[in-house]
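1. can you look at this prediction? I've put the sequence above it.
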Amino acid sequence: MRPFLIPLLAFSAVAGPAAAETRYLAYDASDRVTQAMTRGITLEADRGLFGAISVRRIISTSNRGSADIRRGGPDAVRQALPAGSREASVYTIAPEGGGRSLSRALCPGADEAWMVLGRVRLGRPMTVHAVGRWPDGGYRHCVRLAYNWRGEWAMPPASGPGDDVRLPTP
């Protein structure tokens, strides 16, 4: 390893988490299927030292609900995506809080659900896929949601009474 890389790696290991900043990225539904689920979403995300964005919570802009999500999930989730899908970042929907309601809204009848996002970039549209695992153990694609970039919030949207995601099922 080259001598100049050691200090750089040490700096990024210490400064990376400290330099992360929380961002609130807002998106509007861009098609009929997505509008039937929600009018829009806000992503609570961390932007790292080198600009990578990692999502940690999804907030329903119109229904004032939220659910925690964390990066990672089984490889079978990606394999269930429709042919030609370029989204690859799997997020597990935490079952606590509004996560259970979100999972049921995205994949009615599934035991568990995951969200698969493309690379989150400021000013760009975003596609989200929902994939569920059914009682028979099979992974199936549930829905494709399309969003247009709306902007960035300085703070998260105000939450209303009850912090559960209340999305109508399609």
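-> Happy to help now that I have it.
2. only C-alpha atoms from now on, for both contacts and neighbour counts.
-> Noted.
3. buried ones in the helix or strand hosting Leu9?
-> With elements taken from DSSP states H and E, the one containing Leu9 is helix 5-19. Within helix 5-19, not a single residue qualifies as buried, counting by 16 or more other CA atoms under 10 Å.
4. second structure follows, compare the two:
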Amino acid sequence: MRRSLIPLAAILIATPAIADTRYLAFDASDRITTALTRGVTLEVDRGLFGAVSVRRIISTSARGSASITRGGPDEARRALPEGAGESTVYSIVQEGDGRGLARALCPGSDATFLVLGRVRAARPVTMHAVGRWPGDQYRHCVALSYDYRGEWALPSRSTVGGTEGSLAPTRQ
């Protein structure tokens, strides 16, 4: 019994070292996505066993970002077109640039949700925007398709705030 606790303790101690924040950049892969967003960088938290949760969407063509929170109504998932495999619902935070993003994706809706599939480095990603209108009617607004471009890392603390204080690409 005691021997089985040692590997478990090692995993629990290593948890903070394994969990981290990543920045995954994507380019628009179709005409509709290009017209709406061009490209995005997703700020993601990677958990202990590789599970990824998206925290923020950052525009790669203009200054702007929107926070999103995991979770939302199941009706958003049910509004997807037949055959869509995405299932994780995120709510767009209606503060700052989030309000503008929601209006651009689902004009006229009271609330906008994003439904994503599994987000992974080196893989394309599809995001579905679903809006909620008065009377709790949910409608699919648009599917955004992206090709993976690369992963970004924050600069070292010594350069933050200096002339080199922007996000810098890393090679994989």
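-> Thanks, I have the structure now. Everything quoted here is computed from the prediction, not taken from an experiment.
5. on that earlier part again, contact partners of the helix or strand following the helix holding Leu9 of the first structure?
-> Towards the C-terminus, the helix or strand next in line after helix 5-19 of the first structure, according to DSSP H and E, is strand 21-29. Counting contacts by CA atoms under 8 Å, 6 or more residues apart in numbering, the residues outside strand 21-29 of the first structure that touch it are 35, 38-48, 122, 125, 145-156.
6. now stretch 138-153 of the second structure
-> Stretch 138-153 of the second structure is contacted from outside by 22-30, 32-33, 39, 75-76, 79-81, 105-106, 121-133, 167-172, using CA under 8 Å, 6+ apart.
7. with the first structure overlaid, report how far it is off on average.
-> Between stretch 138-153 of the second structure and the aligned residues of the first structure, the post-superposition mean distance stands at 0.4 Å (mean CA distance after the TM-score superposition for the first structure).
8. please pick the buried ones from the contacts of stretch 138-153 of the second structure.
-> Burial by neighbour count, judged by 16+ other CA under 10 Å, picks out 22-29, 33, 39, 75-76, 79-80, 105-106, 121, 124-132 from those.
9. what segments of the first structure are helices?
-> In the first structure, the helices defined using DSSP state H lie at 5-19, 32-37, 75-79, 99-106.
10. would you turn those helices into TSV with distance to Arg140 of the first structure?
-> Written out in TSV, the entries for these read as follows (distance: least, CA to CA, whole Å):
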stretch	distance to Arg140 of the first structure
helix 5-19	35
helix 32-37	18
helix 75-79	8
helix 99-106	12
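11. just so I know, which of these lies nearest Ile53 of the first structure?
-> Among the helices of the first structure, the nearest to Ile53 of the first structure by CA to CA is helix 5-19 (12.4 Å).
12. of the helices of the first structure, which is nearest Ser66 of the first structure?
-> Checking the helices of the first structure against Ser66 of the first structure by CA to CA gives helix 99-106 as the closest, at 7.5 Å.
13. give the other helices and strands that the closest one contacts.
-> Helix 99-106 of the first structure is packed against strand 65-71, strand 89-93, strand 112-117, with contacts defined by 3 or more CA pairs under 8 Å, 6 or more residues apart in numbering; DSSP states H and E.
14. quick one: average offset of it versus the second structure, please.
-> Between helix 99-106 of the first structure and its aligned stretch in the second structure, the superposed structures give an average distance of 0.6 Å (mean CA distance after the TM-score superposition for the first structure).
15. flag every buried residue along that helix.
-> Using 16+ other CA under 10 Å as the test for burial, helix 99-106 of the first structure gives Gly99, Arg100, Ser101, Leu102, Ser103, Arg104, Ala105, Leu106.
16. same question, stretch 35-52 of the first structure
-> Of the residues in stretch 35-52 of the first structure, those buried under the neighbour-count criterion (16+ other CA under 10 Å) are 35, 37-48.
17. now do stretch 88-96 of the second structure
-> Along stretch 88-96 of the second structure, the positions that meet the burial threshold by neighbour count (16+ other CA under 10 Å) are Thr88, Val89, Tyr90, Ser91, Ile92, Val93, Gln94.
18. the first one and Arg46 of the second structure: what is the separation?
-> Right, the one you point to is Thr88 of the second structure. Using CA to CA, to the nearest Å, one gets 15 Å for the distance from Thr88 of the second structure to Arg46 of the second structure.
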